[in-house]
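Peer 1: Sequence plus predicted model, see below.
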Amino acid sequence: MNLMLTVAEWLGDPQQWSGPAGIPARFLEHLGYSGLALLIAAAIAVPIGLLTGHTGRGGFLTASAANVGRALPTIGVLMLVVLAVGIGLTPVMVALVVLAVPPILVNTHEGVRGVDPQLRDAAQGMGMRGHEVLLRLELPVAVPLILLGLRTAAIQVISTATIAAYVGIGGLGRFIVDGQARRQFEMVAGGSLLVVLLAVLVAVLFYLLRRLLVAPGLRRRTPVGR
């Protein structure tokens, strides 16, 4: 109870809400790093997943690469890149992108492969070519799983982006790292709470996107938490 009160006092302190080290600035930094990493990961994983899912080739390699990406420790990747290129934004981006690619890649591939073969045959019978089948049939049907992969990756990246603080970059992780160094546990708990809040907000955003972009019939076929 005392910790909860001290966290509430820390969050209610006006000094925490102003300046370059304040909560709004750190919040935007954290959101910026996370959004950039998710964008890069999506630019890599979605086209590859669409291609392998559409052609039916490379599925084993896709799954193997995704499993390797999942198995790599994010902190370990971060430290290796830091040793190679030095401290800065690059090692953080590399580590977060490696973390984000697997769920997007696997869900995109499986979303396309899960399209009913009879629908493909019907589309081809209507004269659609390969790329038209992909863009006008397979991609819309795969959107629910693609969004699920993006949501999973986004939450993982937001939770892990606190590592940016370990290499001298800002974000909400600064509250956790600085709080540990100063033994100010209310700062550690407050920073952790803010990260959780951001993850929840992003989950809500993807829920709204799902409601907006996915047809009702597809929403019923693909549970939110699948």
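Peer 2: Arrived safely.
Peer 1: contacts and neighbour counts: CA atoms only from here.
Peer 2: Noted.
Peer 1: Give me the most central residue, this protein.
Peer 2: For the chain, the residue nearest the mean C-alpha position is Ala154 (2.0 Å; CA atoms, centre = their mean).
Peer 1: and the next element down the chain from the helix or strand Ile158 falls within?
Peer 2: If you go by DSSP states H and E, Ile158 is part of helix 139-160. Next helix or strand after helix 139-160 toward the C-terminus (DSSP H and E): helix 173-182.
Peer 1: Put this next to the first one:
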Amino acid sequence: MTDILSAFAWLFDPVNWSGEDGIPNRLAQHIGYSALTLVIAAIIAIPIGLAIGHTRRFRGLAVGLSGALRAIPTLGLVVLLALSLSSVSLTIIPALIALTILAIPPVLAGAYAGVESVDPRTVDAARAMGMTEFQILRKVELPLGLPLLIGGLRSAALQVIATWTVAAILSVGGLGRYLFDGLPVRRYDEMLGGSILVVALALVVDGLFALTQRLVVPRGVTAGKVADVRTRDTGRSVGTARVSSDPAVSPEAP
């Protein structure tokens, strides 16, 4: 309990809210690194996932490749790339490559799963209307599969935010610096405070993605569900009225 109180005291200390090592600057760095990683992973994985989901080809290869990428130890890959790219002046490059590899599998899975989840009868109807394959993907499959695609981005974002904390071992910025800078001098309040900031950031980002998932659901889908429920309820009411008005089946009939 004392450690937690010390961590919150560190968080609310005005000294830690200014300067290069201040919380706003470290938080902005962490968000920037995470956003850049997610954008690169999305640029690579989303087109491939959409193509796989639309054509229904190479799904097994994509699943196997995603599983293999997930099995790679991220910290080991970060260190390996740092040693291999020691001549690169930007220390962010090894961590950026490693975390992009980490983010690709969930984004790829969300993209092809979203397209595959679309009812084949809907796709066949679009083809019967004369739509091209690209039009079907853009106007039918992508809008209907967008919630699952956002779900893949949501999962990748949480992994990236958490892992950029570990990537601070390469002396890059971000909230992970509070853990690696506080450990040698045993500043446990700083380490715990930095961890709280990472958790808070992850929760906020997760909430924003959850809200986005709800907002991107096409209105026609939700309207169709409501209409379907009302139709069922109306049908049941009509059926009950018919049964009760039929003297042959009425419980009061002799």
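Peer 2: Received it, and whenever you're ready, just let me know what you need. Keep in mind the model is a prediction, meaning the values are calculated, not measured.
Peer 1: picking up where we left off before, and the residue nearest to the centre of the first structure, what's its match in the second structure?
Peer 2: Aligned counterpart of Ala154 of the first structure in the second structure: Ala157 (TM-score structural alignment).
Peer 1: from memory that match sits against Ala103, does it?
Peer 2: Yes. Look at Ala157 of the second structure against Ala103 with CA atoms under 8 Å: they come within range, at 7.5 Å.
Peer 1: okay, and the common contacts of the two?
Peer 2: Listed as contacting both Ala157 of the second structure and Ala103 by CA atoms under 8 Å, 6 or more residues apart in numbering are Leu38.
Peer 1: tell me which element the closest residue to the residue nearest to the centre of the first structure other than its chain neighbours falls in.
Peer 2: Leaving aside its chain neighbours, Ala154 of the first structure sits nearest to Leu38 (6.3 Å; criterion: CA to CA, 6 or more residues apart in numbering). Assigned by DSSP H and E, Leu38 of the first structure belongs to helix 23-55.
Peer 1: For that helix, name the packing helices and strands.
Peer 2: Contacts defined by 3 or more CA pairs under 8 Å, 6 or more residues apart in numbering; DSSP states H and E place helix 23-55 of the first structure against helix 59-71, helix 89-113, helix 139-160.
Peer 1: Centre of the chain to it, how far?
Peer 2: 6 Å (CA atoms, centre = their mean, to the nearest Å).
Peer 1: hmm, back to that, which one of the helices and strands packed on helix 23-55 of the first structure lies nearest to Pro47 of the first structure?
Peer 2: The closest of these to Pro47 of the first structure is helix 89-113. By CA to CA, the value is 8.6 Å.
Peer 1: matching residues in the second structure for the closest one?
Peer 2: Aligned by TM-score structural alignment, helix 89-113 of the first structure corresponds to residues 92-116 of the second structure.
Peer 1: superposed on the first structure, where does the matching stretch end up, distance-wise?
Peer 2: Taking mean CA distance after the TM-score superposition for the first structure, the mean distance separating stretch 92-116 of the second structure from the aligned residues in the first structure is 0.8 Å.
Peer 1: now do stretch 190-199 of the second structure
Peer 2: With mean CA distance after the TM-score superposition for the first structure, stretch 190-199 of the second structure averages 0.4 Å from its match.
Peer 1: All set, thanks.
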